[in-house]
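J.: I would like to see how this sequence folds:
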Amino acid sequence: MDLRKLKTLIDLVSESNISELEITEADGKVRIVKSEPAAAVAPATVMHVAAPVAAPVAAAAAVAAPAPAAEAAPAAETGHVIKSPMVGTFYRSSSPGGKAFVELGAEVKEGEPVCIIEAMKIMNEIEADQAGKITKILCENGQAVEFGQPLFVVE
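T.: The predicted structure is shown next:
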């Protein structure tokens, strides 16, 4: 495997929430696992902070929990969500300064490209999996996206 690809993979794993990545290609197999020391440090820090301030932490968790649910619920109620099929960088157009594949309010057909996600220096066109009107664009151009992250809402 090319060293540039390997470095890109390592960067993607280190910048994302995934802890392990395994890729098999014709010329070999690569497995990248985040190191354990970072995971061991986090619980100690959380325990130290949570012990003296248990009530505010619980209250903060209670406040934080409804917010993501409230954001996700309207998206599910108002239309179909097109999600990222991979980890990478989100681009609205095929070239810098180029015309975006779709704009807010645009009608899309099933199978029509709506964006590009760059992963390992490969540009992957993401297609609409349902026809309809784009009602929300949930990512910014050049933003890193995770697997399963909502990109668009289609009604």
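J.: going forward, measure contacts and count neighbours with C-alpha atoms only.
T.: OK.
J.: can you tell me what sits against the helix or strand residue 45 falls within?
T.: Per DSSP states H and E: residue 45 is located in helix 36-50. For helix 36-50, the external contacting residues (C-alpha atoms under 8 Å, 6 or more residues apart in numbering) are residue 57.
J.: now that helix: how far from the chain's centre is it?
T.: Between the centre of helix 36-50 and the centre of its chain there are 25 Å (C-alpha atoms, centre = their mean, to the nearest Å).
J.: what about residue 72, distance to residue 154?
T.: 14 Å (C-alpha to C-alpha, to the nearest Å).
J.: which one's more surrounded, those two?
T.: Neighbours were tallied for residue 72 and for residue 154 using other C-alpha atoms under 10 Å; the higher tally belongs to residue 154 (24 against 13).
J.: isn't that one right up against residue 132?
T.: Yes. Assessed by C-alpha atoms under 8 Å, residue 154 is found in contact with residue 132 at 5.6 Å.
J.: what lies in contact with the one helix or strand residue 115 maps to?
T.: Using DSSP H and E, residue 115 sits within strand 113-119. Applying C-alpha under 8 Å, 6+ apart, the external contacts of strand 113-119 come out as 86-94, 100-102, 123-128.
J.: another sequence for comparison is provided below:
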Amino acid sequence: MDIEKIRTLIALMEENELVNLEVSSDDEHISLTRHYDAPAPTVMAAPAAAPASAAPAAKAAAKAGSVETAPMVGVFYSAPSPNDPPYVKVGQKVQAGDTLGIIEAMKIMNPLEATQSGVIDEILVDNSEVVQFGQPVIRYKA
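T.: This is a model prediction of the structure:
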């Protein structure tokens, strides 16, 4: 892939405020990721119930205790499959590195891992809910 194609892809990312872009062809593959100091605005179709869920997330962010945030935009799943038990429950002790859930982004299942040890105080999103970059997902007890 020549540099002009890469520049065109970067311009496309900036123009559409994309955080990630992945392009593949027969013999080429490129993956671009933009990093921000603050969460990037994201344009995404959301279910009709999404505006109602924004208020509880804002309220939850104001409570005491540290939180795990979504590292990317995607769909949060609390269990490996619909018939399996959730990875974590309220009141459960977790160690740094434990899987708290999965975030599906671009058909790739990405584990959400605990960055610290602690006790789960609150799960701030529902199973199959769309999460945004930086959105609080799990709260630990203070």
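J.: quick check: TM-score for this pair?
T.: Scored by TM-score structural alignment, normalised by the length of structure 2, the superposition of the two chains gives a TM-score of 0.62; 101 aligned residues with a C-alpha RMSD of 2.7 Å.
J.: out of the contacts of strand 113-119 of structure 1, which end up buried?
T.: Burial by neighbour count, 16 or more other C-alpha atoms under 10 Å: within those this picks out 86-93, 101-102, 123-128.
J.: tell me which of the residues you listed fall in strands.
T.: Among these, the members falling in strands are 88-91, 123-127 (criterion: DSSP state E).
J.: just the element for the equivalent of residue 62 of structure 2 over in structure 1, please.
T.: Taking TM-score structural alignment, residue 62 of structure 2 has residue 73 as its aligned residue in structure 1. Per DSSP H and E: residue 73 of structure 1 is located in helix 66-78.
J.: how close does the helix or strand just after that helix sit to structure 2?
T.: Next along the chain after helix 66-78 of structure 1, taking DSSP H and E as the criterion, comes strand 80-83. Superposed on structure 2, strand 80-83 of structure 1 shows a mean distance of 0.5 Å to its aligned residues (mean C-alpha distance after the TM-score superposition for structure 1).
J.: which of the ones in strands among the buried ones among the contacts of strand 113-119 of structure 1 sits closest to residue 141 of structure 1?
T.: The closest of those to residue 141 of structure 1 turns out to be residue 91 (C-alpha to C-alpha; 4.9 Å).
J.: which ones are touching the counterpart of the closest one in structure 2?
T.: Using TM-score structural alignment, the partner of residue 91 of structure 1 in structure 2 is residue 77. Each residue near residue 77 of structure 2 by C-alpha under 8 Å, 6+ apart is listed here: 101-104, 126-129.
J.: mind redoing it with 6 Å?
T.: 101-102, 127-128 (C-alpha atoms under 6 Å, 6 or more residues apart in numbering).
J.: show me which of those is closest to residue 42 of structure 2.
T.: Checking the contacts of residue 77 of structure 2 one by one against residue 42 of structure 2 (C-alpha to C-alpha), the nearest turns out to be residue 128, at 18.4 Å.
J.: what's that closest one aligned with over in structure 1?
T.: Checking TM-score structural alignment: residue 128 of structure 2 goes with residue 142.
J.: its match against residue 92, yeah?
T.: No. If you go by C-alpha atoms under 6 Å, residue 142 of structure 1 and residue 92 don't touch, sitting 8.3 Å apart.
J.: ok, residue 32 of structure 2 to residue 14 of structure 2 distance?
T.: 11 Å.
J.: what does residue 42 of structure 2 give?
T.: When residue 42 of structure 2 is compared with residue 14 of structure 2 (using C-alpha to C-alpha), they lie 12 Å apart.
J.: picking up where we left off before, now the two most distant members of the buried ones among the contacts of strand 113-119 of structure 1.
T.: 87 and 102 (20.7 Å).
J.: quick revisit: buried sites along the helix holding residue 45 of structure 1?
T.: So, applying 16+ other C-alpha under 10 Å, helix 36-50 of structure 1 has no buried residues.
J.: follow-up on the earlier one: against structure 2, where does the strand holding residue 115 of structure 1 fall?
T.: Going by TM-score structural alignment: strand 113-119 of structure 1 matches residues 99-105.
J.: now residue 54 of structure 1: how far from residue 128 of structure 1?
T.: From residue 54 of structure 1 over to residue 128 of structure 1 (counting by C-alpha to C-alpha), the distance is 45 Å.
J.: ok, residue 101 of structure 1 next?
T.: 11 Å.
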